[in-house]
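Participant: Sharing a sequence plus its predicted fold:
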Amino acid sequence: MADAARISDPVQSPCIGVCTLGPNDLCIGCMRTSREIGDWLGYSEAERKRITAELPGRLEALFSM
């Protein structure tokens, strides 16, 4: 049986099913760029975590303009 401490949940896609790119190339649903959306399945867990961590800042920057 695998050691539970060594098993981690994969970073899930932040997609909420809106999937519409704005003029800034950010999806208005998840705040990822078109490239990040297209490449998501090929990213490592570390890359997914980095991108996911950036998303709240992107949303905040968008609404603070």
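Facilitator: Good, I have the coordinates.
Participant: going forward, measure contacts between C-alpha atoms and count neighbours the same way
Facilitator: Will do.
Participant: Secondary structure element holding the residue nearest in space to the middle of the chain?
Facilitator: By Cα atoms, centre = their mean, the chain has its centre lying nearest to Thr52, at 4.2 Å. For Thr52, the enclosing helix or strand under DSSP states H and E is helix 45-63.
Participant: Below is an additional structure, to be compared with the one above:
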Amino acid sequence: MAIKSSCIDVCAFNRKSQLCVGCFQTLDETPGWKKMADHRRHQVINERTRRQAKVQREPLGLPAEPSFAAI
């Protein structure tokens, strides 16, 4: 039986943690999911709670809003 990805089609990565803020997979795990062995997929899914907590403790690491000076 195939193990479903935790991907929810958000695909936005936290710069500090390098984790997707939707599925909490790493930049390497996301594109490699289809080729991953089932035991590795289980590991990724089992780490989701820990990774989610890590991302929620950190700022998003996204670029700051641009500031516009009045001319």
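Facilitator: Cool, got the structure. All of these numbers come straight from a predicted model, not from anything done at the bench.
Participant: The helix holding Thr52 of the first structure maps to which residues in the second structure?
Facilitator: Taken onto the second structure by TM-score structural alignment, helix 45-63 of the first structure occupies residues 38-56 there.
Participant: distance between that stretch and the chain's centre?
Facilitator: Between the centre of stretch 38-56 of the second structure and the centre of its chain there are 10 Å (Cα atoms, centre = their mean, to the nearest Å).
Participant: Can you pull out the residues in contact with that stretch?
Facilitator: If you take Cα atoms under 8 Å, 6 or more residues apart in numbering as the criterion, stretch 38-56 of the second structure is touched by Ala2, Ile3, Ser5, Ser6, Asn14, Ser17, Leu19, Val21, Cys23, Phe24, Gln25, Trp33.
Participant: Surely the fourth one forms part of a helix?
Facilitator: Spelled out, that is Ser6 of the second structure. No. Applying DSSP: H, G, I helix; E, B strand; the rest coil, one finds Ser6 of the second structure to be coil, outside a helix.
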